[in-house]
Structure formats: C-alpha cells, structure tokens
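Undergrad: Predicted model, plus sequence, below.
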Amino acid sequence: MWSFRRCLNTLSGYPVKNWICHHVRDTIFALSSGHGKCGVAVIRTSGPASQKTLHLLTKWQTLPPPRQVKLASILCPKSGELLDRGLVVWFSGPHSFTGEDCCEYHVHGGLAVVRGVLQALGSLQMLRPAEPGEFTKRAFQNGKLDLTEVEGLGDLIHAETEVQRRQALRQMSGELGQLYHRWSQQLIRGLAHIEAFIDFSEDDNVEEDVLLAVDEVVDKLQKELEEHLKDNRRGERLRDGVQVVLTGATNAGKSSLLNVISQKPTAIVSSIPGTTRDVVETTLNIGGYPIILSDTAGLRDSEDPIEKEGVRRAKARVREADILVAVIDVCNGLLSRETLLAQLQNIYSSFQGDGPRNVILALNKVDLLSQESIVYLEKLCQESGLLPVCLLSCHTGEGISKFLGILRDHLEAICGDPLQGMPTITQTRHRHHLMACLGALGRYSVHRQQDLVLSAEELRIAHRQLGAITGRVSAEEILDIIFSDFCIGK
C-alpha cells in the first residue's frame, strides 16, 4: 500500500492548496473606488462584523434585502453626527465578492466625506483597514476566484487599451482557469488509476487496460500542452506591451518619428549627428494595442566611449524587439538599389539573424525629394521586394497615417484577437509551470515501461504544476476517483 499512502502524504503537503476558510476572520474596510475627488466613492467592509457595523452606521434595526440599493443616513457610530446621505448595498455571505458578509457604502466623493466615513469605521475596534489586495485575496481563499481569475482582475484594473481589456475580461471570466482545470482533472483521473493498479491489481480489482487508457490521456495532453505553448507569447506581449524599436543611421530621423507618433517632444531632436546616446522609450496605444516605442542611438562607428555605449545598447534593444522599424534618410545618397540594400544590411547586421522577423522599412524625409524621385523610389522598392515599405516625412506628416496602419497590422498579426480561439497564456508564471508540467509528462513516458511508481510520481508533479497556476489542488479528488471508479473496499 506504499503508493496509496504516498499519494495521501504527498498531496496533503502541496505548496498550493484550495484555501477554503473555516476560521473566524477580522473584518476589514477600505476605499474601493479611486482616490481623489469624484462624484461617488465606494467604501467596502468584509467580514463577520459587517452586519453590526451597518447597524451602527445607519441605526437600522433590520438588514436590508441583499444586493438591493437603499438610501441611508450614514452616521458617526460614536457621536451620532451625520456624515453623509448615500446608498448602501448589503451582500450576505457566501453570495458576495469575497464570500463573506460584505457591505458597500456609496457616498459623495469629496475628500472630507470619504475621510470622515473611513475615520468612523476606523474608530470601531472590531474593524481594521484592509491590506493591499486583501479583498481579492479573501475571494481566492474562499473559493470565489482561482489565481488565473485573480490575475485577470488585476490585468483588467490596469488595462490601458481596448485589446488589453478584452484579454483581461476573458481571463477574469474563468476560461483560462477552466482549461487548466480540465487538464488537471485528466491528470487526477490518470494518477488515480495508476495508484489503484499499483496497490490493488493483485486482487483482480483493477485490470491492466486502465494503464493503456492513462497512456492515451497523457499523450493527448502532451500534444495539447505543446500546441498551447506555441503561441509566440501573444498574451504576454499584449499584457506587457509590444516592443517596437526605431533603428538606423545617425540623423535618419528616428527621434523625429518618435515625437510624431507620440505627439509630444519625447526625444531631443537636432541636426548634430549622434544626439541620441541612450534608449528613449514611451508607451503608446496603437489601434487598441499597447506598445513600448524605443528610440535608439544611430548606428555608426565612433571613438567616443559614450556614443559607443549608446550604439551597444541600441543593438541590444534591437535584438529584444518584437517589431523593428528601420529608418533610412532618403536624401543621403539613396537613389539606387545598391545603396538601399547597403544601408539595410548595416541595420540587419546589428542583430545578425537573431532579431525580430517583423521589420518595417521607413524611408524618411521624402519632402526633400522631387515628385519624379519619389515615383522612382516607390518603383525601386517594389522591384526590390522590400515590403512593407513606407515613404514618409516627419516634417510634413506625409505618410505617417500609412505607417501607423502598417504598424497596426503587425501588432494584430503578433497579438491576434484575444477573443478568438483558445485563451492564451498571459503570465510568465503560467508558462514556467506549463513547461514544468510538459517535462513531467515526458518523463512519465520514459518511466512507464520500467517503474510505475516513478510514472505515478511524474503525473503527480504534472498535476502539482497545473495546480500552482490555478491555486487549487486537492488530495480528496484523487481518493474519490480511486474508490468510485473501482469500488475498492466495498
């Protein structure tokens, strides 16, 4: 019975558990809406003393109906002074955000009003101020949210673009957690079958066919995990911002292009070559996609130690780029295919094949060319197969709209639509645990024909890694399957 007991002992010691709370908690309070002057501010309490607090602040003798808005005079519990007239919403646990008794006070958003209500709550010994994130933490601990939903909520709060909002809402709705929960259930069942076979096969209670079924489950799960991981980090890029890097020779107009796109003087612009020494970056919203746009030092050989360091940093940033914008000055002797390719080769050599596959060629300063030269340049680019190419002028704004359209197309190709297909990985933490899970499944196949105990241990590790993502792991689930599927001990 070694592995059966091991199953109990190992799972009960998991670092990540399903933290369902059964002990009495403190009652906490905090301002849940944003700080500063506003029309309405929301102050929330959560915990067993929320009901008594509501009675003290409103003098109501009975609780209002749950989840219904009621107008109330909000009073100081010590002096009885009127603090404000606002709306009160009562949430009876477990049917609340945190799973506990909760109450929300919707008061006027003036600083004095908010401060007065918070001071009144703080004067009650049965309450204490909430720690950062404690309401959401209690929602997780009481089983109202898993960790992926918690992270989705955090991403939604910090979302700055439309596409970030969509991705965060989808994750907060539980789709990602449901996917990992389904995989976890498959592993639980497979592990339960192997444990049952190890412990009870000699009694003819478990047939050998169950092992073949486990092999099929593991093989299918491996393929699904591999496909899930081949996402080009779309979700992480969308969450953190796509790295877009401007590169090129000195005085090509990189800083000017940065300023035009960001619509403010982010970088210093001058006619002196090598003005930009360090990486200058700004965050922008391009068509609903978040980007981190970086201006870099001009690529050239220099004996100046500061400029050499700037060029080194520029090349390092180019290698990290998701999208590279190669800015070329069309007035710098560039009216032949050879000179065009030579300048491009100088830019490409900065990452030596390890850089981004998404490159946009921005031919700048076309306002200084004649119409005949522009037509010739467009024809030259088409014949050379240099796509996508954008002719533009940072001085007049010509071609900027087309450039932004091309950039948005690249962003859409990289990030995709977060509402389509399977939910994507949004956290480096998720990817780490998924890779560890996949590695354990690979080792399962290696041990399968040699040692079933080791195979079971690998499934246990794989299950633990998935549980670390959602925050929910339970030994009881495996025991339930062992007894229900095989009727052992009847």
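TA: Arrived safely.
Undergrad: can we go C-alpha only for contacts and neighbour counts from here?
TA: Will do.
Undergrad: now the end-to-end length of stretch 225-236.
TA: End-to-end distance of stretch 225-236 (C-alpha to C-alpha, to the nearest Å): 17 Å.
Undergrad: let me redo that: stretch 361-377
TA: Stretch 361-377 has an end-to-end distance of 13 Å (C-alpha to C-alpha).
Undergrad: Same question for stretch 463-477.
TA: One end of stretch 463-477 sits 12 Å from the other (C-alpha to C-alpha).
Undergrad: How far away from the center of its chain is it?
TA: 21 Å (C-alpha atoms, centre = their mean, to the nearest Å).
Undergrad: Show me which residues of it are buried.
TA: 463-475 (16 or more other C-alpha atoms under 10 Å).
Undergrad: now those as a markdown table including distance to residue 439 and secondary structure?
TA: As requested, those are exported to a markdown table (distance: C-alpha to C-alpha, whole Å; DSSP: H, G, I helix; E, B strand; the rest coil):
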| residue | distance to residue 439 | secondary structure |
| --- | --- | --- |
| 463 | 12 | helix |
| 464 | 13 | helix |
| 465 | 10 | helix |
| 466 | 12 | helix |
| 467 | 15 | helix |
| 468 | 15 | helix |
| 469 | 16 | helix |
| 470 | 19 | helix |
| 471 | 20 | coil |
| 472 | 20 | coil |
| 473 | 19 | coil |
| 474 | 22 | coil |
| 475 | 22 | helix |
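Undergrad: so how many other residues sit close to residue 228?
TA: Residues lying near residue 228 (other C-alpha atoms under 10 Å) number 16.
Undergrad: brain fart, residue 269
TA: For residue 269, the neighbour count with other C-alpha under 10 Å is 16.
Undergrad: Next, the contact list for it, please.
TA: Residues near residue 269 by C-alpha atoms under 8 Å, 6 or more residues apart in numbering: 255, 256, 275.
Undergrad: Double-check the last one against residue 268; I have them as touching.
TA: Yes - applying C-alpha atoms under 8 Å, one finds residue 275 in contact with residue 268, separated by 7.4 Å.
Undergrad: Comparison target, given below:
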Amino acid sequence: MRFSDSIVALSSGKLPAGVAVVRLSGSRTRFAVETIAGKSAPERTASLRKLRQTDGSLIDTGLVIFFAGPTSFTGEDVAEFQVHGGKAVVAALLQALTAIEGIRHAEPGEFTRRAFLNGKLDLVETEALADLINAETESQRRFALLNAGGAQSELYEGWRRQLIHARAMIEAEIDFADEDDIPGSVLEAVWSGMRKLSSDIATHIDGFHAGEIIREGFDVVILGAPNAGKSSLFNALAKREAAIVSDEPGTTRDLIEVALDLHGLKVRLTDTAGLREQAGTVEGIGIKRAKERAESADLIVLLQDMTIAPPDIELPEGARALRIGTKVDLLAEEEQGKEAEFDLVVSGRTGQGLDKLLERLGELAERAAASAGDLLPTRLRHMELLNEGKAFIERALSGTDLELQAEDLRLAGERLGRIVGAVDVEDLLDVIFSQFCIGK
C-alpha cells in the first residue's frame, strides 16, 4: 500500500540516553535523508553524517541507515537516525524532519500497522511482537519469539487450508454427484479429517491457561487471619517495604501486588486483608476483595500463625493451596512438632524458610506453564474465534445436508482467518496497534 504521508518517531528508550534512534518511514524518506544529511545514504550501511536544519545549522553528528522498500520492516522506504540521546538533540531532529512537507509524527503502533497492511506481518505475528517488546522474563521472551517467528500463524493457516480443502471436496460431491471422478470414499476421508481437526483445536484451546500464565504471570494470593504475618512475608519475598507492617489487626485493607521472576517465569504475588468475621466497613470491603481475588488465583498461600490456634478459614472450592506456618522463630522448643502440620514453615523476621518457599513457588509456576514450548493461544480474541470455529466444525459433522455442511466449514475457516488477519478485520486494528509505543 502507498500512504500519502510519511511518519517519524523516536523508536528507542526514554531520554536522556547514550544513543537515541529516530525512525522514519514513507515515500518522503529518501528526500528527508538527502535534506537532513546532505546527500543520500547507501542502502543497509551505517553512514556517519552531519545532520542539519533546513537553514544549515548543525543538529548533531550521527549514523544514518537507509532501507529501501519493499525490503524493510514496514515495506516502505525506511531510515534510522542514530544520534546522541539528549532531549534537545532529539527534539531538534524531530522538528527538522516534521518541517518537511508530507512528514508527520507517528501514532502509537503505526510503523507496525503499516508493516501489517503491506503484508510484512500477520495479526498473530503483530501481537507476538508486542509481547516480545513487553517481555519481562525469559519464558515470556521465548514464548513471544516463537510466535513472532510465524509458528502460530502457520498452525492456524494449516487448519484453514484443511477446511478449504474439505469444502472443495464437499462442493465437488454436490456438483459432480453423477460423475465417476469423485470416489465415494472421499467424503468419508473428509469427515474423518474434520473430526481430527476438531479434536486438535480442542487440545489447543485447553492450553490457553498455560499461555496466559506465561504472558500475564502465575497468580499467587496470600491469605490468612489478621497478624498471621502476611505483609511481613510479602515484604520479605518482594525484598522491599511494599506493604505496611503493624501489630494492629486489619492494617492491610487493599490488594497489594508485586511481580517476581522465578525459574524464568513471572509470578504475581498479592497481599490481602486479614480474614475475620468482625470488621469495620472499610476493612470489610478489603476482606471481600481478598476473597474475590482468591477465587481466580492459580495458587493460594494460606498463612497460619504457629504460636496460636489456627482460625477456620474457608478456601474457594477447588482452590490449590500451600499451607504455610509463620513465626516459626517464636515457637518454644517443645512446640517444634507443629512444623509437620504444614507444607512449609517460615519466619518473615529471620528469613527462615523463605528460599524454600520461593523455590516451591517457582516449581509450581513451572509446572503450570509446562506447555511453554508448545504453540498456545495467546489472546482471548484467539480463544473466542477458535471456539466459534470448532462449534461450526461440530455442527457440520452432525449435519446431513451437504450444502449446509459446506457453509459451516466456510464459517469455521473464516473464524480462523480472522485470527491471522486473512479476512476483513478492520474493526480489530485500532485495538491491536494501540498496544504499541509511539516508535513501533
């Protein structure tokens, strides 16, 4: 596609920095390079140039790299200016470039959007690229890199091709029912293939939660009675004073969250209000939020003060929990046998047992994301379309009218096509590309 205007933006990190990268894309790119750098730059070669304003005043000395379309990221002519990362330097360069007619500041995600519209990326690769930019842990990086490389798109395109082939065979049976060219066994093979495809999609859908854990993090919620040591443990694991610690019951009244990197996975740890029956209005709201948060957690860490009789705390049905005994450092020698009643025992004050707890959390997160190396759905959008596609396949399998069955398979293929952007998805584009930063 050809766009009437060219776009420019800072594509590197927050200023000031050692080096700043300003990216330019569009039909005015070559002219802009010649205007700012004095002459054109050789393709794909870093050239040291003096960059000047239109009045000839020097902006900075930096590297210029030119990528001719269509063999560039966006498919258009693209240039990158690598200059010193001072705010004034970058502001002056952007001002000089946008002063050229036909060049404007880019919107969030506009470079990647042009790459998509020019066929350089599909929607799944685009979303994976956003995940790669936002990756905080090694597992997130590997997962995003696998999908950004097109592996997930190939899976969905392969399924879509199977549906197209099945439709072709069915329509051939409809159109040439009296001919000998279409063996009777063909339809049997088609429906056998569709049953397997439906099963494959169902297995793929089942992996969504593992993919969600990799992208969003393994969700751990700390529960316990007031003064069970929740905030002390939370601070000890976070290695900072993230939550207020006090002897007064009910100090924590809202949800407090930190992210840990354990075994290369993101683990989201949430501190909650102490659970008890009698509480004031504000504390009661905090307790309600704690219970609601626990219902969606991947793991509940239930803390119990070992120096007192444990209160009766009801966990959500089907919840996975670790029972942790706290304040082990305060136990009298004759009470040491209590340790056997818990999965682990810890002391937020001395640090006893914290390494074991972190190791256990990392192991459980790793087990929950055991499918990290597989191709998994990465967005709720994917899940909705996969479920719809599977439902159409199932309807086709249970049908008796070939024309209606062929239409169901067409609708199933259309749903898979919408995942990668092979059919009209204009209503999704603004949402997807708005996730990107300005220079991407």
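TA: That came through, no problem. These numbers come from a predicted model, not from an experiment.
Undergrad: Superposing both, give me the TM-score.
TA: Overlay of the two chains. TM-score (TM-score structural alignment, normalised by the length of the second structure): 0.92; 424 aligned residues with a C-alpha RMSD of 1.9 Å.
Undergrad: the more surrounded of residue 275 and residue 268 of the first structure?
TA: Using other C-alpha under 10 Å, the more surrounded residue of residue 275 of the first structure and residue 268 is residue 275, with 17 against 11.
Undergrad: part of a helix, is that one?
TA: No - using DSSP: H, G, I helix; E, B strand; the rest coil, the secondary structure at residue 275 of the first structure is coil, not a helix.
Undergrad: That one maps to what in the second structure?
TA: Using TM-score structural alignment, the equivalent of residue 275 of the first structure in the second structure is residue 251.
Undergrad: List the residues that contact its match.
TA: Going by C-alpha under 8 Å, 6+ apart, residue 251 of the second structure touches 244, 245, 273.
Undergrad: my read is the second one is in a strand, agree?
TA: No - secondary structure assignment places residue 245 of the second structure outside any strand; it is coil (three-state DSSP).
Undergrad: I'd assumed residue 106 was in contact with residue 45 of the first structure.
TA: No - using C-alpha under 8 Å, residue 45 of the first structure is not in contact with residue 106, being 11.9 Å away.
Undergrad: Which residue of the two possesses the greater neighbour count?
TA: With neighbours defined as other C-alpha under 10 Å, residue 45 of the first structure and residue 106 compare such that residue 45 has more, 29 against 24.
Undergrad: give me the element that one is part of.
TA: For residue 45 of the first structure, the element it lies in under DSSP states H and E is strand 38-46.
Undergrad: for the stretch 201-350 of the second structure, what spans make up the strands?
TA: Remark: strands assigned in the stretch 201-350 of the second structure by DSSP state E, counting those that start in this stretch are 218-224, 256-262, 265-271, 299-305, 321-326, 344-345.
Undergrad: Quickly compare the ones you listed and say which is most buried.
TA: Mean neighbours per residue, mean count of other C-alpha atoms under 10 Å, is largest over those for strand 218-224, with a mean of 26.
Undergrad: what's that one aligned against in the first structure?
TA: Under the criterion TM-score structural alignment, strand 218-224 of the second structure matches residues 242-248.
Undergrad: Would you mind checking which of the contacts of residue 269 of the first structure also appear as contacts in the second structure?
TA: With both residues aligned by TM-score structural alignment, their matches' C-alpha atoms under 8 Å, the contacts of the contacts of residue 269 of the first structure that the second structure also has are 255, 256, 275.
Undergrad: What is the nearest of the contacts of residue 269 of the first structure to residue 445 of the first structure?
TA: Within the contacts of residue 269 of the first structure, the smallest distance to residue 445 of the first structure is 54.5 Å, found for residue 255 (C-alpha to C-alpha).
Undergrad: The closest one contacts residue 268, correct?
TA: Yes - using C-alpha under 8 Å, residue 255 of the first structure is in contact with residue 268, at 6.9 Å.
Undergrad: Are there residues contacting both of those two? Which ones?
TA: Common neighbours of residue 255 of the first structure and residue 268, counting by C-alpha under 8 Å, 6+ apart, are residue 276.
Undergrad: Pipe the buried residues of stretch 463-477 of the first structure into CSV and attach distance to residue 291 of the first structure per row.
TA: Shown next, in CSV, are these (distance: C-alpha to C-alpha, whole Å):
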residue, distance to residue 291 of the first structure
463, 35
464, 35
465, 31
466, 30
467, 32
468, 30
469, 27
470, 28
471, 31
472, 34
473, 37
474, 40
475, 43
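Undergrad: And the furthest pair within these?
TA: 469 and 475 (16.7 Å).
Undergrad: Residue 144 of the first structure matches what in the second structure?
TA: Residue 144 of the first structure maps onto residue 120 in the second structure, by TM-score structural alignment.
Undergrad: cool, residue 182 of the first structure as well?
TA: Under TM-score structural alignment, residue 182 of the first structure pairs with residue 158 in the second structure.
Undergrad: Specify the local secondary structure of its match.
TA: With three-state DSSP as the basis, residue 158 of the second structure sits in helix.
Undergrad: residue contacts, residue 416 of the first structure?
TA: Counting by C-alpha under 8 Å, 6+ apart, residue 416 of the first structure has contacts residue 234.
Undergrad: Counterpart of it over in the second structure?
TA: Checking TM-score structural alignment: residue 416 of the first structure goes with residue 370.
Undergrad: Doesn't that match lie inside a strand?
TA: No - Residue 370 of the second structure is assigned coil when assessed by three-state DSSP, not a strand.
Undergrad: measure it to residue 377 of the second structure for me?
TA: 14 Å.
Undergrad: and the residue lying closest to residue 279 of the first structure once chain neighbours are set aside, how many neighbours?
TA: Leaving out its chain neighbours, the residue that sits closest to residue 279 of the first structure by C-alpha to C-alpha, 6 or more residues apart in numbering is residue 296, at 4.8 Å. By other C-alpha under 10 Å, 30 other residues sit near residue 296 of the first structure.
Undergrad: for residue 74 of the first structure, same thing?
TA: Using other C-alpha under 10 Å, residue 74 of the first structure has 24 other residues around it.
Undergrad: Repeat that for residue 94 of the second structure.
TA: Residue 94 of the second structure: 19 neighbours (other C-alpha under 10 Å).
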